[in-house]
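> show me how the following folds:
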Amino acid sequence: MTTSSKHLFKASLVAVSVAAASSAYSAGFALNDHSATASGTALAGAAASGADISFSYWNPALFLNATETTVYVSGAYVMPSMDVTVNSANSADANGSAPGGVSPLGTQSTNDSVDNTLVPSLYLAMPVSEKTVAGISLNVPFGLSGDYGDEWAGRYHATETGIQDIALSFALAHRLSSWASVGASVQIHTAEVVLASQVGFPSAEGNGYIEADDTSYGYSLGAALEPVKGTRIGLGYRSEVDFDFKGDVKYKNVATLNGALGVAGQPTLDNTTVSDSITFPSVLTLSVEQDLTAKLILSLTAMRTGWGSMDELRIDFDSNQSDSVLTFGFEDQWFYSAGLTYAHSEKLTLRTGVAVDNSPVTDEYRSARTPDGDRTWLSLGGTYSLNDMTSLTFAYTHVMIDDVSVSRDGTGEDAARGTLDADYESSANVFSVAMNMAF
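Next comes the predicted model:
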């Protein structure tokens, strides 16, 4: 293994953490189920709805939906599916890895590479005056996990992946007039990544594993307008979040590999510490709600995620190794949704919606770390009022994901990982429930 390819391998390990190959629910590695209510309309009206305080995730001004102390607790059980068919895979050649030359790795695939995940959300609103509400919320903006296993043919590209970003927000919302409100929040983000990949070549194969974490800060701003009774417009912005991850890279079963590298005069794989800077993207949400009748509401949302902030990953090793750079090539993308809300009775409200969620991954840079495709959501849901103080909400979303192919030629950043040609078929089902309680 050359010095440069060793650096590239370690860079690829950290890259897996932010790629989140298991994120079958939302484009990139975002998680968008922060409200069972919003999920019922596929997030249509997310920044404008007057339904409850959970919409404050997309627009903090919507904490004003609370007229008394209110708690909203939501949970989404995400059940992703990803079938991988490997057409061909080869280890790196002697120049890219170590003595031994190119070795075919077979076509062993995996149909169980993503994990079911529970995504919780919690909101608390406390009116401090007739015009001002203070709010606290706990969300998981980015995450999911997956495990290809150590035996699949693409194991030098990725095996285990995990990422979790937990955000605690403190917000204030203020009503400027009968038709205009504003809000803002500050957020504390704690993120952790876990990832792994096989290293070396078939006759001398080991495992590389990394864990890293960091705490950072972000903010959100929002405005809610009702210029005409029955027409609600909302605009919300969640900022980028800059993380400086620090962690450890550890190797297992690399004695034989290090022996071969030493004989070849190449640097060995040694446990060390690592740091890297990653900027999680901003999210801009524009929504409109229109009362069509006394019982029927039409909702629309356009959401832009600034994935371009993750164009590359630059890693600094706390050793004599130089910085390494890995290209993502993510592009800013839009999410669009439309939904209907129908007040069936005083106790029961029904919802449905459809959405198009565009992937930030381009064909040029798609890999086993980012086997991402465009998505279409189909959602339905409802709310049942138990009494004047308590209601239960449910939602179901089916996510259809475009089939994609990964074709890596074993050059450049894949010099130490070899070639991979694989096809991906993915989908997801999401079940959400919530309870809203006023005191």
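
> from now on I want contacts and neighbour counts done on CA atoms only, so please keep to that.
Noted.

> if I look at residue 73, how far off is residue 39?
Residue 73 sits 14 Å away from residue 39, going by C-alpha to C-alpha, to the nearest Å.

> this one next, for a side-by-side:
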Amino acid sequence: MHYAHSYTRLSVLALGIAGALACGHAHAAAFQLKENSAKGLGRAFAGSTSAWGDASVVATNPASMRLIGGRQFQADLAAISFSADFQKEEARHAGAGGIGTGGNVSGGNGGDAGMIAPVPAAYFHVPFGENENMHFGISLQVPFGFKTEYDSDWVGRYHGIKTDLKAIDLGASFSYDVNPYVSFGASVFVEHLTIELSSAIDFGTAISVQAQQQAAALALANGATPAQAAAVAQDIALQLGGQGVAPGLADGRMTISGDNNAIGYVLGTTLSPSENTNIAFSYRSKVKHKITGGDAEFLRPSNPVANGLLPTDQYVNTSGRATVTLPASASVSITHKANEQWTVMADISRTAWAPAFDRVTVDFASAQEDAQLEFGYDDTTFVSLGAEYRLSPTVTLRGGVAYDETPTTDAHRDVRVPDVTRKWLSFGIGWTPSEKVEYNFGYTHLFTTDPSISLVSPTGSTLKGKYDVGGDILAASINYKF
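Here you go, the predicted model:
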């Protein structure tokens, strides 16, 4: 008889894909990235689509291309340093208070799951037409991405070991200036999404608990008392344990990967009620990725007894399909030049996580059942205030603060989403040594609280604890006009 626990039939592969798609901590909420401009980072992205002189609007709001001047190329590079140190409060195998051992899960806290991640971006802009009232741009940026990796034998290995997600956009933009005060713009982009992740599988618990349940049910059906049925189940557990089939003693592992190309768009309007004030409205569409050729590799337990008790048509290398929808977002951005030295900015944006990440359904090519996974993400708000001070004709100082809301809650946070609402404090400086070249630098420190998790794995083991999380972001850019 194949003792494959019903929990595992919901599919470790499905849970792995789900975890990867929900990964994240630093930068914007969950795995959304805002780090597309060193100039914007220096003021916490206040005025992100309404300020003068930042070519990143080619991607974020094409209607504002009239604010960046003539022909130019801009390249940005951000380095995101984030840390995620877990401290366990409890980690136990399935069965506490019932069938099973209820013993502690072995392993450490996993080390620092964070890393230093580079985030590049590049923009090209050229005006054309009569009075140069039309604009064309090309952009390359990374709007979503994250990577975490724990020690392979850590205490939370059944919930996740490695997560790596990237979404890279290549876009073309166009805008039209109705007059010097009103502009409309749009862009179309191709987005390439890649996912890779791994997790351990507790086959020892799955097999042992299923065998005990079946033995107890059979004993009760044959007239045994509950106490006698429990004793039969315990005997089965001891027999399997003697053969190395017990919680934590017959681990396997799965690794999955997948990629897809999909198309999205950005719409924008920029209004200038006066020559010193800009108000920009922009909308980025959701992007639906249909992953049809995902790969799943399973490492079955080396114990021959455990391996023999698993179904031969499950936990085998296979492919899978899933539809992943990255969320839409909308923003309002305001910039006002108070005088020759001071400019103030504000931004507010809303990301529609809830429609995109209520659930994901995964279809497997193998005999494993499909899975429908609940995420419960909430929509989020990002609010920032910033200012620039022109210290001299060649040097500009920047600063800003922001409130960045997480889509996760205590009920849904896990090791792949140690995410929490955070506050930004940002500084920056710009240097323009000539009319053709401009350099910008930005720095942001993220202030966070310590998020907690309370999880149950597919095989029923529990994990409780807290994270010590933190993040710093440093960015630099060069803008060349030609």
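
> fetch the TM-score of the aligned pair.
Once superposed, chain against chain, the TM-score is 0.94 (TM-score structural alignment, normalised by the length of the first structure); 431 aligned residues with a C-alpha RMSD of 2.0 Å.

> returning to that earlier point: looking at residue 73 and residue 39 of the first structure, which is more packed in?
Each of residue 73 of the first structure and residue 39 has its neighbours counted (other C-alpha atoms under 10 Å); residue 39 has more, 32 against 21.

> can you tell me what that one aligns to in the second structure?
In the second structure, the residue matched to residue 39 of the first structure (TM-score structural alignment) is residue 41.

> for the second structure, which segments are assigned as helices?
Here the second structure has its helices, by DSSP state H, at 12-21, 38-41, 57-60, 203-221, 226-242, 304-309, 353-356.

> can you pull the buried residues of the fourth one?
Neighbour-count burial for helix 203-221 of the second structure flags 203-213, 215-217, 219 (criterion: 16 or more other C-alpha atoms under 10 Å).

> picking up where we left off before, gap between the match of residue 39 of the first structure and residue 170 of the second structure?
21 Å.

> which residues touch the closest residue to residue 270 of the second structure other than its chain neighbours?
Nearest residue to residue 270 of the second structure in three dimensions, chain neighbours excluded: residue 280, at 4.3 Å (C-alpha to C-alpha, 6 or more residues apart in numbering). The neighbours of residue 280 of the second structure, taking C-alpha atoms under 8 Å, 6 or more residues apart in numbering as the test, are 49-50, 61, 64, 268-271, 332-334.

> ok, those in the first structure, which still hold?
Contacts conserved in the first structure for these, using both residues aligned by TM-score structural alignment, their matches' C-alpha atoms under 8 Å: 49-50, 61, 268-271, 332-334.

> residue 156 of the second structure against residue 414, yeah?
No. Contact criterion C-alpha atoms under 8 Å: residue 156 of the second structure and residue 414 do not qualify, at 9.8 Å.

> can you map out the strands along the stretch 251-400 of the first structure?
272-280, 283-291, 296-305, 312-317, 324-327, 333-343, 348-357, 375-385, 390-401 (DSSP state E, counting those that start in this stretch).

> which part of the second structure lines up with the longest one?
It refers to strand 390-401 of the first structure. Here strand 390-401 of the first structure aligns to the second structure at residues 437-448, judged by TM-score structural alignment.

> average separation of the matching stretch from the aligned part of the first structure, please.
In the superposition against the first structure, stretch 437-448 of the second structure averages 0.7 Å from its aligned positions (mean C-alpha distance after the TM-score superposition for the first structure).

> contacts only, for the aligned partner of residue 277 of the second structure in the first structure.
When the first structure is aligned by TM-score structural alignment, residue 277 of the second structure is paired with residue 231. Contact analysis of residue 231 of the first structure by C-alpha under 8 Å, 6+ apart lists 288-291.

> at 10 Å what do you get?
48, 225, 288-292, 297-298 (C-alpha atoms under 10 Å, 6 or more residues apart in numbering).

> look up how far residue 92 of the first structure lies from the aligned residue in the first structure for residue 417 of the second structure.
Matched to the first structure by TM-score structural alignment, residue 417 of the second structure sits across from residue 370. As defined by C-alpha to C-alpha, residue 370 of the first structure lies at a distance of 20 Å from residue 92 of the first structure.

> so for those two, which sits in the more crowded spot?
Neighbour count, other C-alpha under 10 Å: between residue 370 of the first structure and residue 92, residue 92 has more, with 29 against 24.

> residue 29 of the second structure corresponds to which position in the first structure?
With TM-score structural alignment as the criterion, residue 29 of the second structure matches residue 27.

> please name the nearest non-neighbouring residue to its match.
residue 359 is the one closest to residue 27 of the first structure (C-alpha to C-alpha, 6+ apart), at 4.9 Å.

> who touches the aligned partner of that neighbour in the second structure in this structure?
With TM-score structural alignment as the criterion, residue 359 of the first structure lines up with residue 406 in the second structure. Applying C-alpha under 10 Å, 6+ apart to residue 406 of the second structure gives the contacts 25, 28-31, 377-382, 419-422.

> right, and residue 371 of the first structure touches residue 424 too?
Yes. Using C-alpha atoms under 10 Å, residue 371 of the first structure makes contact with residue 424 at a distance of 7.0 Å.
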